[in-house]
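1. With the sequence up front, the predicted model follows.
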Amino acid sequence: MNSVCKFSVRRIGNLLSLNLIKSPTATLVYRNQQGLRNLRNINTLNNSDSPKLFNYHLPNNKKFYGSNLRYSTTTSKPQPTPPKNFKETVKNRNVGPFSWKGLVIFILTGLGLLAYFKNEKKKVLEKRPFELLNQDGKLVTDKDLLGKFLLVYFGFTHCPDICPEELDKMSKVIDIINNEKEFGGNVLTPIFISCDPNRDTVEVVREYIRDFHEDMVGLTGSHEQISKVAKSYRVYYSQPPQLQPGDEYLVDHSIFIYLMNPDGEFVDAYGKNVDAEQTASSIVNHVKDFLERGGVIKKEEIK
């Protein structure tokens, strides 16, 4: 088979030199005789003009160009057209994890939350009015207690443990603050407000607060009066429904000690997890701030 191939190629060269074969196909074979040595399945020579001179197989992406065997590499994807100007680039570009639209929404949301919290803070700083009876049966309003800082706690006299613990803590805070020489005397008054008007009469409240602090003021009143005061302080309390006279029950209520300044404005609130020393330290800072801003505290003791 190899001898036939060599003879055929040599024969084509001789015929071409004599100008006896003018077929384009034969000329192509002669010019690519070096490349054709690597091809297989050469069957026959036909000096007609048929394009199927040889029966050979090449990969789909290969082509002959002159005497060299080349590969087609035109399979890459077209590149995207770049933006025409800088503004178009900035418009289509994302800013970090946000798009421009997301960034605008984020800023507007932040401004809305800021306005909301400012409004809530304004509400918190509003005065907390009340009108109740003290342990002596005297009608007392919030205006009667202006001039000193107040520590206000809502509870009930039949509370088994939480109320006594919080009132003991409040008594310790009173002693710490009122013994501060820097303030020059009593600047803080403890207030106990009952949220159980069914059982906490004036007499019951009077006996109850004697176990805690001599300066403590006990307040009680009707359901309507206590409900109004609790609402102004945003205090939650609830009694069991359908109570009968003589029933024993517990009152569910918020556990916070509220600090009011001498002008009757809310300043701070302390939960059950804040001890007496931490509460006193916070109040000292609030008193100093109030005095630095030109606030005035009455020196006479309020009963």
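-> Received, thanks.
2. drop to CA atoms for contacts and neighbour counts, all remaining ones
-> OK.
3. which stretches of the protein form helices?
-> Using DSSP state H, the helices assigned to the chain run over residues 2-17, 24-31, 33-36, 86-92, 100-124, 162-178, 202-209, 223-232, 276-292.
4. what's the most buried one of those?
-> Compared across those, helix 162-178 shows the largest average neighbour count, a mean of 19 (mean count of other Cα atoms under 10 Å).
5. Identify all contacting residues around that helix.
-> Residues outside helix 162-178 that contact it (Cα atoms under 8 Å, 6 or more residues apart in numbering): 151, 153, 155-157, 185-190, 212-213, 257, 272, 275-277, 279-280, 283-284.
6. Could you check the angle that helix makes with helix 202-209?
-> Helix 162-178 runs at 60 degrees relative to helix 202-209, counting by axes from the mean of the first three to the mean of the last three Cα atoms, to 10 degrees.
7. Span of stretch 239-259 from start to end?
-> Stretch 239-259 has its terminal residues 26 Å apart, counting by Cα to Cα, to the nearest Å.
8. meant to ask about stretch 123-133
-> For stretch 123-133, the first-to-last residue distance is 26 Å (Cα to Cα).
9. and here's the other structure:
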Amino acid sequence: MNSRRSLLLVAILLGVALLAGTLMLASRPAAPAGPLVGSNIGGPFSLIDQNGKPFTDRDLQGRYALVYFGYTFCPDVCPLDTQKMSAGLAAFEKQQPLLGAKVVPVFITVDPERDTPAVLKQFTSAFHPRLVGLTGSVAAIDAAKSAYRIYAKRAGPPGAKDYLMDHMAVIYLMGPDGKPISFLGHDATVAQVTDELVKYVR
């Protein structure tokens, strides 16, 4: 009898805690309009994730997304930006677990010739457990870059294998409807990534 009462009490307490958390989220004021609201950044894409499975913009519907374009052979900027994006989200998840679970970090390569799914899988595993790495054909990547207004161009002599990519470095925050909300540049800090999520994610 005592064990049944204990289990019932635990269940009640868990229910109360869950209800309290839900009410707290519901009582938060509406998010302000971000600087990118109304812009035409973003759109449909059809790519392949680090597990070799098809991944499209529809897989992000109903969730917020932190979207970054880069490449795994990048010597400094891309790993640093991906680390800041991942660490900023991790801090937000710690503060707001329910809201944090609604945010998907996404890394889209601008170097599909070298960034195969296997290469992306090794790269993404070093950052956030939910980081999605995306690649595809050159045409598919070009379409994604165009949709997100990303500049990227191969640098160095033609035919070189150890080439670099000159590209725009920006982290976009996209809404559950696939529309842009805000962005952070390369000079952003981990704390600023977290602050953007606190400010806009509901």
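-> Okay, I see it. This structure is a prediction, so every number in the text was calculated from the model and none was measured.
10. Quick check: residue 82 of structure 2 vs residue 8 of structure 2, distance?
-> For residue 82 of structure 2, the distance to residue 8 of structure 2 - Cα to Cα - is 45 Å.
11. typo on my end, residue 97 of structure 2
-> Note on residue 97 of structure 2: its distance to residue 8 of structure 2, by Cα to Cα, is 25 Å.
12. Name all residues that make contact with residue 112 of structure 2.
-> Taking Cα under 8 Å, 6+ apart, we find residue 112 of structure 2 in contact with 135, 136, 137, 138, 141.
13. how about a cut-off of 6 Å?
-> Contact partners of residue 112 of structure 2, counting by Cα atoms under 6 Å, 6 or more residues apart in numbering, are residue 135.
14. and of the helices of structure 1, who's closest to residue 134 of structure 1?
-> Set against residue 134 of structure 1 and scored by Cα to Cα, the helices of structure 1 come closest in helix 202-209, at 7.0 Å.
15. Which part of structure 2 matches that closest one?
-> Residues 117-124 of structure 2 are matched to helix 202-209 of structure 1 when aligned by TM-score structural alignment.
16. what's the average distance of that stretch to structure 1?
-> Stretch 117-124 of structure 2, aligned to structure 1 and superposed, deviates on average by 1.0 Å (mean Cα distance after the TM-score superposition for structure 1).
17. aligned partner of residue 170 of structure 1 in structure 2?
-> So, by TM-score structural alignment, residue 170 of structure 1 is matched to residue 85.
18. From residue 116 of structure 2, how far out is its match?
-> Distance, residue 85 of structure 2 to residue 116 of structure 2, by Cα to Cα: 22 Å.
19. cool, and residue 4 of structure 2?
-> Distance, residue 4 of structure 2 to residue 116 of structure 2, by Cα to Cα: 54 Å.
20. what do you get for residue 125 of structure 2?
-> Relative to residue 116 of structure 2, residue 125 of structure 2 is positioned 14 Å away (Cα to Cα).
21. For these two, indicate the residue with more neighbours.
-> Counted by other Cα atoms under 10 Å, residue 125 of structure 2 and residue 116 do not tie: residue 116 has more neighbours, with 22 against 14.
22. residues contacting that one?
-> Neighbours of residue 116 of structure 2 in contact, by Cα under 6 Å, 6+ apart: none.
23. Repeat the analysis, applying 8 Å as the threshold.
-> By Cα under 8 Å, 6+ apart, the contact list for residue 116 of structure 2 reads 50, 135, 136.
24. just how off-centre is stretch 158-175 of structure 1 within its chain?
-> Counting by Cα atoms, centre = their mean, to the nearest Å, stretch 158-175 of structure 1 is centred 36 Å from the centre of its parent chain.
25. Spatially central residue in structure 2, please.
-> In structure 2, the centroid-proximal residue (Cα atoms, centre = their mean) is residue 105; its distance is 1.9 Å.
26. just to revisit the earlier point, what's next to the match of helix 202-209 of structure 1, contact-wise?
-> 48, 49, 50, 51, 52, 72, 131, 132, 133, 134, 135.
27. The first one -> structure 1?
-> Spelled out, it's residue 48 of structure 2. For residue 48 of structure 2, the residue aligned by TM-score structural alignment is residue 133.
28. thinking residue 171 of structure 2 is in contact with residue 183, fair?
-> Yes: judged on Cα atoms under 8 Å, residue 171 of structure 2 makes contact with residue 183 at a distance of 5.4 Å.
29. Which one's more surrounded, these two?
-> Higher neighbour count among residue 171 of structure 2 and residue 183: residue 171, with 25 against 19, using other Cα under 10 Å.
30. For residue 115 of structure 2, see how far away the more buried one is.
-> Between residue 171 of structure 2 and residue 115 of structure 2 the distance is 19 Å, computed by Cα to Cα.
31. same check, this time on residue 102 of structure 2
-> Taking Cα to Cα as the measure, residue 102 of structure 2 falls 27 Å from residue 115 of structure 2.
32. Repeat that for residue 172 of structure 2.
-> For residue 172 of structure 2, the distance to residue 115 of structure 2 - Cα to Cα - is 21 Å.
33. Check residue 167 of structure 2 too.
-> For residue 167 of structure 2 relative to residue 115 of structure 2 (Cα to Cα), the value is 15 Å.
34. quick one, which of these two is more surrounded?
-> residue 115 (22 against 17).
35. From residue 45 of structure 2, how far off is the more buried one?
-> Distance of residue 115 of structure 2 to residue 45 of structure 2, given as Cα to Cα: 17 Å.
36. Next: residue 167 of structure 2.
-> Here the criterion is Cα to Cα. By it, residue 167 of structure 2 lies 19 Å from residue 45 of structure 2.
37. next one: residue 145 of structure 2
-> From residue 145 of structure 2 across to residue 45 of structure 2, the span is 9 Å (Cα to Cα).
38. about what we covered before: a markdown table please, covering the helices of structure 1 and showing distance to residue 145 of structure 1.
-> Converted to a markdown table, the helices of structure 1 look like this (distance: least, Cα to Cα, whole Å):
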| stretch | distance to residue 145 of structure 1 |
| --- | --- |
| helix 2-17 | 123 |
| helix 24-31 | 117 |
| helix 33-36 | 112 |
| helix 86-92 | 62 |
| helix 100-124 | 19 |
| helix 162-178 | 16 |
| helix 202-209 | 18 |
| helix 223-232 | 15 |
| helix 276-292 | 16 |
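39. Please work out which residues of structure 1 line up with stretch 65-76 of structure 2.
-> With TM-score structural alignment applied, stretch 65-76 of structure 2 matches the range 150-161 in structure 1.
40. Give me the residues contacting the matching stretch.
-> When contacts are defined by Cα under 8 Å, 6+ apart, stretch 150-161 of structure 1 is touched by residues 163, 167, 170, 188-196, 200, 204-205, 208, 235, 250-251, 253-262.
41. All set now, cheers.
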